[in-house]
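Chemist: Everything below, folded, please.
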Amino acid sequence: MEHTYNGMPASDLTNVAWRKSRRSNSQGNCVEVAELADGSVAVRNSRFPDGPALIYTRAEMRALVLGVKDGDFDGLLN
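Modeler: Just a heads-up that it's a prediction; the model follows:
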């Protein structure tokens, strides 16, 4: 697998399956995630699929998802 790093072009991540939320709107205003071979997770802006990808560990993604489920970021929606 290629060397991955934060900010690398998402288009450089080959053989990955990008997924987005079913809550994504038709204008494509969402983020997409892809599991990488080493278990880490890449995140990209769906409007700029060739733009930068942020690479997170499983532990970082777990903390984010659990925080979202717990409502830790609800204030960002107001």
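
Chemist: Please make it C-alpha for all contacts and neighbour counts, starting now.
Modeler: Fine.

Chemist: Neighbours of residue 44, how many?
Modeler: By other C-alpha atoms under 10 Å, 24 other residues sit near residue 44.

Chemist: Next, the contact list for it, please.
Modeler: Neighbouring residues of residue 44 by C-alpha atoms under 8 Å, 6 or more residues apart in numbering: 10, 31-33, 51-54.

Chemist: run this one through as well so I can compare:
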Amino acid sequence: MTHTKNAAADLGTEDWCKPWSGGNNGNCVELKPLGNGHVAMRQSADPDGAALVFPSAEIARFVRAVKAGMADFLVA
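Modeler: Predicted coordinates for the structure are as follows:
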């Protein structure tokens, strides 16, 4: 994992998406495929803030783990 200090300036303002959102007044995580085998992740309420950059394989591993219930303890 790496990071950038200003997601909008460093990675652009286009192509960010909210894969899910709930009753949180639009404050969610946004993701952006970077096209180099990496995915950026930022807080939607702070688009000029930092973004974390993960290899796509790590995002896939995270999603599989969540689907398998391995993060259920976070909301129990």
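
Chemist: Overlay the chains and give the TM-score.
Modeler: Overlay of the two chains. TM-score (TM-score structural alignment, normalised by the length of structure 2): 0.83; 74 aligned residues with a C-alpha RMSD of 1.7 Å.

Chemist: What count of nearby residues applies to the counterpart of residue 57 of structure 1 in structure 2?
Modeler: With TM-score structural alignment as the criterion, residue 57 of structure 1 lines up with residue 55 in structure 2. Neighbour count of residue 55 of structure 2, defined by other C-alpha under 10 Å: 16.

Chemist: Residue 55 of structure 2 and residue 39 touch, don't they?
Modeler: Yes - with contact defined as C-alpha atoms under 8 Å, residue 55 of structure 2 reaches residue 39; the gap is 6.2 Å.

Chemist: residues shared between the contacts of these two?
Modeler: Common neighbours of residue 55 of structure 2 and residue 39, counting by C-alpha under 8 Å, 6+ apart, are absent.

Chemist: that older thread, give the closest residue to the match of residue 57 of structure 1 in space, chain neighbours not counted.
Modeler: residue 38 (4.2 Å; C-alpha to C-alpha, 6 or more residues apart in numbering).
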